[in-house]
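S.K.: task: produce atomic coordinates for the following.
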Amino acid sequence: MKTTRQPVLRIGGRVSLRIRIRSVAVVLLLTGVALAAAVVLIGTGDFPMSFADVLSVLVGSGHPADELIVRELRLPRVLVGLLVGASLGLAGALFQAVSRNPLGSPDILGLGQGATAGALTMIVLFSGSAAAVTAGALVGGLVTGTAIYALAWKRGVHGYRLVLVGIGVSAVMTAVNSYLITKADMVDAARAVVWMTGSLNGRDWAQVWPLLALCAVLVPVVLANERGLRMTEMGDDASYALGVRVERLRLVLLACAVLLASAATAAAGPVAFVALTAPQLARRLTRSPGPNLVPSLLMGAALLIVADLLSQRAFGSDQLPVGVVTGALGGVYLLWLLVTERKAGRV
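M.R.: Alright, predicted model coming up:
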């Protein structure tokens, strides 16, 4: 049988890196798509700008009026979109790798609902400011993630039990959110429904910097543990034999995933299905085993930016929140996934 040899990069004669050409090509492609869509999105609005004009402003040679529109009004929104999409894509890849289940994502496991419960608590019970709502969403996601891990623990955390516990917690949090909506007055209920849709409207630099700082800390931690995560796919016993501290690794990576998903939800609301679909689409493109963390991160960023661009351009003056677009597209993908899994005999 003919086998394909993969290029090996040797560093100093002691360290070697195996390079998957297809994975590198996918990473470059997704980076290009995300950046190109971001530039087009910056030029979209009541005052349209060409691709070249946006690039001129970004490199510091644009018209002063254009600089105000780009740097103060549109660039923060696009950066939040990129960071939220990247955070959700990476969080989804971690949950699916740890649970070894294609349905393991913050949407299914209840983290989004927990973050929503925290935000609704601040809106309905305290009429909190935008900063308070963001803090409430972050705390709600962290508390929910901690509860899921504690309830799923039984001499370790295993994927099947983690998904089942997450689905149960999701149902409870959904009920809590419905109760909070019924207790709200008309103004707070309308505000809560807008937040629950998931949107990038009105996002500014105040949302960019905290999310950027969190990603700058967590992404290197996750990537540094990718090798250990890849080894766990061989099973816990084999991983322990190779020196991987499996439960410690899972705890660290799940904590990072919960923080990423909660921070993304706090910044843009519960944007549906990006965390579920991004890792699977990335894996189908790379055709590479393993968690595919970097492709998933970039796929999440590209998906959210393209969805936001679609929401602004496809519906004329009736612009939809990006959460509506990702929910519709993600729901179709989930149905297709379930049908495919059923035909393969895995469901």
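
S.K.: every contact and neighbour count from this point should use C-alpha atoms.
M.R.: OK.

S.K.: ranges for the strands of the stretch 1-150 of the chain?
M.R.: Using DSSP state E, counting those that start in this stretch, the strands of the stretch 1-150 of the chain run over residues 8-11, 15-18.

S.K.: also this sequence, please, to line up against the first:
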Amino acid sequence: MSAVPPVAGLAARLAARRRARTAVVTASVLGALLGVVLFGLVVGDVPTSPAEVLAALLGGGDQRTQLVVVGLRLPRLVTGAVVGAALGASGALFQSLTRNPLGSPDVVGFTAGSATGALVAIVVLGGGTAAVAGGALAGGLACALAVLALSSSGGTTTGHRFVLVGIGTAAVLTSANGYLLTRASLGDATAAQTWLVGSLDARGWETAVPLLVAVGVLLPVALAAQRTLALLDLGDDLAAALGVDVPRARLGAVVVGIALAAAGTAAAGPVGFVALAAPQLARRLTRGSGAGAGAAAALGALLLVTSDVVAQRALAPVVLPVGVVTGLVGGVYLAWLLGTGRARSGPR
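M.R.: Next comes the predicted model:
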């Protein structure tokens, strides 16, 4: 008879297999993202060939092609990819921490808080782009702190309590946002409503570069927390027994998740469903027990960039806000998720 492999060796092989599958899935998603980005650089109201796009990216080509490809299309695509990555990673962190698939920033009110801050900057202060971004960051952080304070009991926060408090906070803030819109002038209300849906219109390098720097710092921190988050998924007691400082690890992940969500929302508005769907799709594709931040970030970037290309070309020359497309995709995804869950649970 062959010897039964030790449990430790079997666990190590399974972990290595999961890491390999996650790497393959992430690489495949990034390859698809590159293809969508190249497609987005070619298509548009101003026709450009792949050769012209390549020449413009390498610093050549005529002035018109340079303006269209490098000055207009590329920063919009970069902004969309980075915003999607930030939202996807943030959703993965919060869903892992709360052990709840609904524990994403758009469900628990963080993006609603960002929207409130941006509306205050637009309607009350009459600020410009920088003021709106700053207001969104401040609003998202303030909302996150309030949800954490209200959902904590005895110094700890449970996943279900966190989600319920977040949903209630989001409802209150949505009402406040509606009131602010009624007090705004027609021009401010139109601009604010477009931002509230989620849009990448007129996003240039002045938006893309600071966002890229911020997420470039935050995303590696989220990726470095993967092993700790996996241990937290096993339960606080077991994680503590394995040497994890549970309160510190949870606080660090919460801070990084809040910062990622606030940065993405400040750049593109409260784009819906990306933070909710990307981690779940990543978990299904990688067949992991939790939603990894790396795969979720890649899928978030792919979802948002693809949705934006569809939003620009589906009803051309009319350009839809990207939040309209992500909302449609997210609604279909949720309906499918509920349907498959009901089918698995069977009749009651």
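
S.K.: TM-score of the superposition?
M.R.: TM-score for the superposed chains, counting by TM-score structural alignment, normalised by the length of the first structure: 0.92, backed by 339 aligned residues with a Cα RMSD of 2.3 Å.

S.K.: on that earlier part again, could the strands of the stretch 1-150 of the first structure go into a markdown table alongside mean neighbour count and distance to Val322 of the first structure?
M.R.: Listed next are those as a markdown table, based on neighbours: other Cα atoms under 10 Å; distance: least, Cα to Cα, whole Å:
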| stretch | mean neighbour count | distance to Val322 of the first structure |
| --- | --- | --- |
| strand 8-11 | 11 | 41 |
| strand 15-18 | 10 | 38 |
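
S.K.: got TSV for the ones you listed, with distance to Gly166 of the first structure too?
M.R.: What follows is those, written out as TSV (distance: least, Cα to Cα, whole Å):
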stretch	distance to Gly166 of the first structure
strand 8-11	40
strand 15-18	36
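
S.K.: quick one: closest of those to Ala255 of the first structure.
M.R.: The minimum distance between Ala255 of the first structure and these falls on strand 15-18, with 28.1 Å, by Cα to Cα.

S.K.: what are the contacting residues of that closest one?
M.R.: Strand 15-18 of the first structure has contacts (Cα atoms under 8 Å, 6 or more residues apart in numbering) with 6-10.

S.K.: distance of the spatially most central residue of the second structure relative to Ala118 of the second structure?
M.R.: With distances taken as Cα atoms, centre = their mean, Leu87 lies nearest the centre of the second structure, 1.2 Å away. Using Cα to Cα, to the nearest Å, one obtains 18 Å as the distance from Leu87 of the second structure to Ala118 of the second structure.

S.K.: check Ala112 of the second structure too.
M.R.: Taken as Cα to Cα, the span from Ala112 of the second structure to Ala118 of the second structure is 10 Å.

S.K.: then Ala191 of the second structure?
M.R.: 11 Å.

S.K.: neighbour count: those two, which is higher?
M.R.: Per other Cα atoms under 10 Å, whichever of Ala191 of the second structure and Ala118 has more neighbours is Ala118, with 32 against 14.

S.K.: what lines up with the more buried one in the first structure?
M.R.: Taking TM-score structural alignment, the alignment pairs Ala118 of the second structure with Ala119 from the first structure.

S.K.: wait, its match touches Ala137, no?
M.R.: Yes. If you go by Cα atoms under 8 Å, Ala119 of the first structure and Ala137 touch, sitting 4.5 Å apart.

S.K.: overlap in contacts, the two.
M.R.: With Cα under 8 Å, 6+ apart, Ala119 of the first structure and Ala137 have common neighbours Ala266.

S.K.: how far does stretch 274-285 of the second structure sit from the chain's center?
M.R.: 10 Å (Cα atoms, centre = their mean, to the nearest Å).

S.K.: now swap in stretch 255-263 of the first structure and tell me
M.R.: Worked out by Cα atoms, centre = their mean, stretch 255-263 of the first structure lies 9 Å from the chain centre.
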